[in-house]
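> I would like to see how this sequence folds:
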Amino acid sequence: MKKINDYLNPPKILVLGFAIIILIGTFLLTLPIATENGKGLSFLDALFTATSATCVTGLVVVDTADTFSTFGELVVLTLIQVGGLGFMTFGTFLFILLGKKISLKERLVLKEAYNNISISGIVKLVKRILLFTIIIETIGATILSIRFSFDMPIGTAIYYGFFHAISNFNNAGFDLMGEFRSLTDYVDDPFVVLTICSLITLGGLGFIVFNELYEYRMTRRLSVNTKIVLITTFILTAGASILIFLFEYNNPNTLGTLDSSGKGYGALFHAVTPRTAGANTLPIADLTHASLFLTIILMYIGAGSGSTAGGIKITTFAVLMATFWSQLKGKEDIVLFKRRIEMQTILKAITVALSGLMIILLVTILLSITDKGHPFIMYLFEATSAFGTVGLSMGLTPELSSFGRVIIIFTMFVGRLGPLTLGFAITRRRTKEAFHHPKGKIMIG
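Here you go, the predicted structure:
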């Protein structure tokens, strides 16, 4: 008889671990001490919030500041931190503190969690991840605390500073501003906008990229993966900023009433946050349709692989674009930065992209059935936001039916783990075919 450990491969451990954390968070949020009214959340609302926090999404059915007590807010913040870095990171850190050896299986789970190529140096990477996180969140929290101190008591400002720094570095998007208004009061504030944008971007680059940048002073080289992440991030951010600036320039409900610098800050923030943070300085429901559709595309793409963000990941997007361009030019090999991309990588990119697209379309259809009476773009926007673990909303989420909330809960869970990880967790291990079938010719296009 096989031991239960034999059945728990790395993908299964990740799925099970996140599920357990969500259930613990759900229980804590149902306690009377967790809410301002002393009644606790209903099970479904608690499950939704715990899933959103652990999957670092930011979609909410109740306003965080208006509903939760300090205890409840700290539970949400803890779930964000654990979910953003991954429960295996904290487990490994605890093992290191206790002087325990990290087993091969645990190293394999860490490799799967960070989408790393090998297990070599994985424990050292975990230590650096924790160090990077502490430094970046502390710097961000300090800047935000100083800025918030002009608007509120110093104690509250420090609390708000750390909450929003941790939330945004982990690309969660939860806020304490109340009334579902997120950071709209700071749309043209350079300290808040630039600090939050920096936290979101750094959290979305990916810890593997962080590690390579840290070691660059010694190695003087960057991998193709890191180059793709850095350059694609810059192109998407710059391009989206320009487009949002143009699309919303005369919109009186968004950028129209701001001066030139305010328009720039507003456009920049909205170009950064869909990949995949969830905080917003512009009212989402008031955006033009062009901006909404661009936002959906950005949410679908997401940020760096092995980061706190979701989506299909910008490396997947870059490989797909390179494949498309090579096919147009009639080239057989797909080349990026003078390196040929393996066919297995291309097929995986296609699988990830199609899996994400099918999930979004399915969820959009289901929401249009369970929650009738809304414009179609609201269903598509909410489905993409949940899959990309973004957290931006046109206002549909708080109005969802019980069935609609369950659908979004499942979508956030799949989006955080990734459709391939979940698929590998519930299917048998891939095996090689004993023989190959004859080739078949199919007409395409």
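> switch to C-alpha atoms for all contacts and neighbour counts from now on
Noted.
> Tell me if I'm right that Ser401 and Lys372 touch.
No - using CA atoms under 8 Å, Ser401 makes no contact with Lys372, being 9.9 Å away.
> roughly how far apart are the spatially most central residue of the chain and Met412?
Note on the chain: the residue nearest the mean C-alpha position is Ala309, at 2.6 Å, using CA atoms, centre = their mean. To Met412, Ala309 is 12 Å away according to CA to CA, to the nearest Å.
> Mutual contacts of these two, please.
Common contacts of Ala309 and Met412 (CA atoms under 8 Å, 6 or more residues apart in numbering): Gly388, Thr389.
> list the contacts for the nearest residue to Thr184 once chain neighbours are set aside?
Once flanking residues are discounted, Thr184 sits nearest to Thr281: 3.8 Å by CA to CA, 6 or more residues apart in numbering. With contacts defined as CA under 8 Å, 6+ apart, Thr281 is in contact with Ser182, Leu183, Thr184, Asp185, Tyr186, Val187, Gly266, Phe269, His270.
> Thr281 sits in which helix or strand?
Using DSSP states H and E, Thr281 sits in no helix or strand.
> Let's verify the residue nearest to the centre of the chain: helix, strand, or coil?
Put simply, Ala309 is coil when judged by DSSP: H, G, I helix; E, B strand; the rest coil.
> What residues does it make contact with?
Per CA under 8 Å, 6+ apart, neighbours of Ala309: 56, 170-171, 203-204, 275-277, 302-303, 388-390, 416.
> Now, of the contacts of Thr281, which are buried?
Buried members of the contacts of Thr281, counted by 16 or more other CA atoms under 10 Å: Ser182, Leu183, Thr184, Tyr186, Val187, Gly266, Phe269, His270.
> Which helix or which strand is home to the nearest residue to Ile242 once chain neighbours are set aside?
Spatial nearest neighbour of Ile242, excluding adjacent residues (CA to CA, 6+ apart): Ala267 at 7.3 Å. Counting by DSSP H and E, the element that carries Ala267 is helix 260-272.
> Setting aside sequence neighbours, what's the nearest residue to Thr273?
Ala279 (6.4 Å).
> Could you list the buried residues of the one helix or strand Leu380 maps to?
For Leu380, the host element (DSSP H and E) is helix 376-387. By neighbour count on 16+ other CA under 10 Å, the buried set for helix 376-387 is Met378, Tyr379, Leu380, Phe381, Glu382, Ala383, Thr384, Ser385, Ala386, Phe387.
> tally of neighbours for the closest residue to the fifth one other than its chain neighbours?
Counting by CA to CA, 6+ apart, the nearest residue to Glu382 once its immediate chain neighbours are dropped is Ser393, at 6.1 Å. Here the count is done by other CA atoms under 10 Å, and Ser393 has 26 residues near it.
> List the contacts of Ser393.
Ser393 touches Leu59, Ile284, Ala285, Phe381, Glu382, Ser385, counting by CA under 8 Å, 6+ apart.
> So the second one sits against Leu392, correct?
If I follow you right, that is Ile284. Yes - using CA under 8 Å, Ile284 makes contact with Leu392 at a distance of 7.5 Å.
> Next, the second sequence, to be compared with the first:
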Amino acid sequence: MKKLKMSNLQIVAAGYFLVVLTGTLLLMLPVATVDGADTSLLDALFTAVSASCVTGLVVQDTGTHWTLFGQLVILALIQIGGLGFMTISLSFLMLTRKKIGLRHREVMVESINSSQIGGVVRLTRKILIVTAVVEGIGALLLSLRFVPQYGTAKGLYFGVFHSISAFCNAGFDLMGNYDSIVAYSADPLVNFTLMGLITIGGLGFLVWEDLWQKKWRLHRLRLQSKIVLSASFLLTVGGGLVLLLLEANNLNVGMDSGERILTALFQSCTARTAGFNSVDPAAMTGGSKLVMMTLMFIGGSPGSTAGGIKTTTIVVILMYTLAGIRHERSANIFGRSLGDDELHKAVYVFFVNLLFVLCGTTVICALQNLQLTDVLFEAFSAMGTVGITTGITRDLIPASQLVIIFLMYCGRVGSISFAVALMERKATPPVTMPSERINIG
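Next up, the predicted model:
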């Protein structure tokens, strides 16, 4: 890296590329598929990108197309993609007792969206411990349902696989026939366990540490933690309530009140970049699809296993909008004012992600005769690294698949680094262009 003179952001992007390349080559091996046939380069690439970018969109059913070897490769890619390859790299260095240099620490800081380099190694240890504990508890809870159904060995394996997939907000499943967890739509144990894993993974590593240090005293948390927790709660509950109302005369017909609430909450939670679905998204109303796309676009929180533009981004934009409407001089929240740098980063991330989605949608619509709503849904799902689909993923031609691959990669790498790259300190230009006022609005 020193010889190539790569920046920290370039190292992050290159790291994910190498992970994708390795996963693609492994998935192309005959031992990775059930029938022993070679998987095409494009199918292997699509699956590797989807797994390492913790998205969940698939062109081959995970439970029926891939062997145990192939599934374990996918699971490894999910874990690396969820925690970040720098977290895994730093963990390897710690296990082998190798020296962790300043450059490693700098890249790790940008990889997890931290604001300070001090204590990053200690934070990495906490990330690994929390991940192991949470995924382990999730696996045990899910095994309580899967072991009686599939037997001890397969049930435990299903528990581990789906626990890691949920915690990393990946959305890959082994149920077969591309059905996700539709068969468990009324099962509280499976639904609440997955929602818990998705939520914890989507809060972010820095929020975990803040909660731990402040001993769960919410009033003492840092501003970012307060915003993340508040926004996550409002998006999940608010989104669930809207979906409950919109699907009252559609998917909810025939369900009892408990199943209706459970289904709405789960879809609201999983839309924020997890990718599981307990109902058929294609059968949803147009309004519900719009709500799902909004939730997918926002996603999780900074430094988490989730994608999207992040909860802090949308909160900053909303706060500045409200401040402008009220003619206030600054945007305030929880007794603190937001700086202009935060607004610049938020606007940049918002519009770059939205531009990619619109461009990707336009290209796919130009290539194929598909419903605009379905293509837009797919593009939001890919850019937000969500994985929910209305069913068109398998109908995409190679060129359209490459567009989705690009969106998934940018959604994972870009959501981490776009804002940081823009705000990197650069030398002040010696000449500033003259300003001139224009009319806005």
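> Do you know the score for how well these two fit?
Taking TM-score structural alignment, normalised by the length of the second structure as the basis, the two superposed chains have a TM-score of 0.97; 440 aligned residues with a CA RMSD of 1.8 Å.
> so stretch 378-388 of the second structure aligns onto which residues of the first structure?
Under TM-score structural alignment, stretch 378-388 of the second structure corresponds to residues 382-392 of the first structure.
> Residue in the first structure paired with Pro188 of the second structure?
In the first structure, Pro188 of the second structure lands on Pro190 (TM-score structural alignment).
> With Lys154 of the second structure instead?
Checking TM-score structural alignment: Lys154 of the second structure goes with Thr156.
> Its match and Ala165 of the first structure, how far apart?
Going from Thr156 of the first structure to Ala165 of the first structure by CA to CA gives 14 Å.
> Likewise for Met218 of the first structure?
Met218 of the first structure is 30 Å from Ala165 of the first structure, by CA to CA.
> More neighbours: which of these two?
The neighbour count for Met218 of the first structure versus Ala165, taken as other CA under 10 Å, is higher for Ala165 (28 against 9).
> Matching the more buried one against the second structure, which residue comes up?
By TM-score structural alignment, Ala165 of the first structure lines up with Ser163.
> Within the helices and strands, which one has that match?
Ser163 of the second structure belongs to helix 152-167, assigned by DSSP H and E.
> how big's the offset between that helix and the first structure?
Its aligned residues in the first structure lie a mean 0.5 Å from helix 152-167 of the second structure after superposition (mean CA distance after the TM-score superposition for the first structure).
> which residues touch that helix?
The list of residues contacting helix 152-167 of the second structure from outside it, by CA under 8 Å, 6+ apart, reads 75, 78-79, 134-136, 138-143, 145-149, 171-174, 194-195, 197-202, 274, 305.
> Please compute how far it lies from its chain's middle.
Relative to its chain's centre, helix 152-167 of the second structure lies at 19 Å (CA atoms, centre = their mean, to the nearest Å).
> Buried residues of that helix, list them for me.
155-167.
> Could you look up the SS state of the equivalent of Val54 of the second structure over in the first structure?
Under the alignment (TM-score structural alignment), Val54 of the second structure pairs with Val56 of the first structure. Assigned with three-state DSSP, Val56 of the first structure falls in the coil class.
> got the contact list for the spatially closest residue to Val56 of the first structure that is not a sequence neighbour?
The shortest distance from Val56 of the first structure to any non-neighbouring residue, by CA to CA, 6+ apart, is to Ala172 (4.1 Å). Neighbour list for Ala172 of the first structure: 53, 55-58, 80, 84, 276-279, 389-391 [criterion: CA under 8 Å, 6+ apart].
> same thing but 6 Å
Taking CA atoms under 6 Å, 6 or more residues apart in numbering, we find Ala172 of the first structure in contact with Val56, Thr57, Gly58, Ala277.
> Kindly indicate which of the residues you listed lies nearest Leu213 of the first structure.
Proximity of those to Leu213 of the first structure was ranked by CA to CA; the top entry is Ala277 with 22.4 Å.
> gap between the closest one and Thr57 of the first structure?
7 Å.
> what is in contact with those two at once?
Contacts common to Ala277 of the first structure and Thr57, judged by CA under 6 Å, 6+ apart, are Ala172, Val390.
> I'd like the contacts of Ser393 of the first structure laid out as a markdown table, including distance to Tyr214 of the first structure.
Shown next, in a markdown table, are those (distance: CA to CA, whole Å):
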| residue | distance to Tyr214 of the first structure |
| --- | --- |
| Leu59 | 33 |
| Ile284 | 36 |
| Ala285 | 40 |
| Phe381 | 37 |
| Glu382 | 37 |
| Ser385 | 32 |
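> now, among those, which is nearest to Asp333 of the first structure?
For those, the minimum distance to Asp333 of the first structure (CA to CA) is 34.0 Å, reached by Ser385.
> With adjacent residues omitted, what lies nearest to that closest one?
Gly391 (5.6 Å).
> swap in Leu338 of the second structure?
Closest residue to Leu338 of the second structure in three dimensions, ignoring its sequence neighbours and counting by CA to CA, 6+ apart: Ala331, at 5.6 Å.
> Counterpart of the one you found over in the first structure?
Matched by TM-score structural alignment, Ala331 of the second structure corresponds to Ile334 in the first structure.
> Now do the same contact list for its match.
Counting by CA under 6 Å, 6+ apart, Ile334 of the first structure touches Thr323, Arg340, Ile341.
> looking at those residues, which has the most residues close by?
Most neighbours among these, by other CA under 10 Å: Thr323, with 21 neighbours.
> any idea how far the closest residue to it other than its chain neighbours is from Thr370 of the first structure?
Leaving aside its sequence neighbours, Thr323 of the first structure sits nearest to Ile334 (CA to CA, 6+ apart; 5.8 Å). For Ile334 of the first structure, the distance to Thr370 of the first structure equals 43 Å [CA to CA].
> Gly239 of the first structure now?
Note on Gly239 of the first structure: its distance to Thr370 of the first structure, by CA to CA, is 36 Å.
> now Lys441 of the first structure
Distance of Lys441 of the first structure to Thr370 of the first structure, given as CA to CA: 42 Å.
> more neighbours, these two?
Neighbours per residue (other CA under 10 Å) separate Lys441 of the first structure from Thr370, with Thr370 holding more: 15 against 6.
> The more buried one maps to what in the second structure?
Under TM-score structural alignment, Thr370 of the first structure pairs with Leu367 in the second structure.
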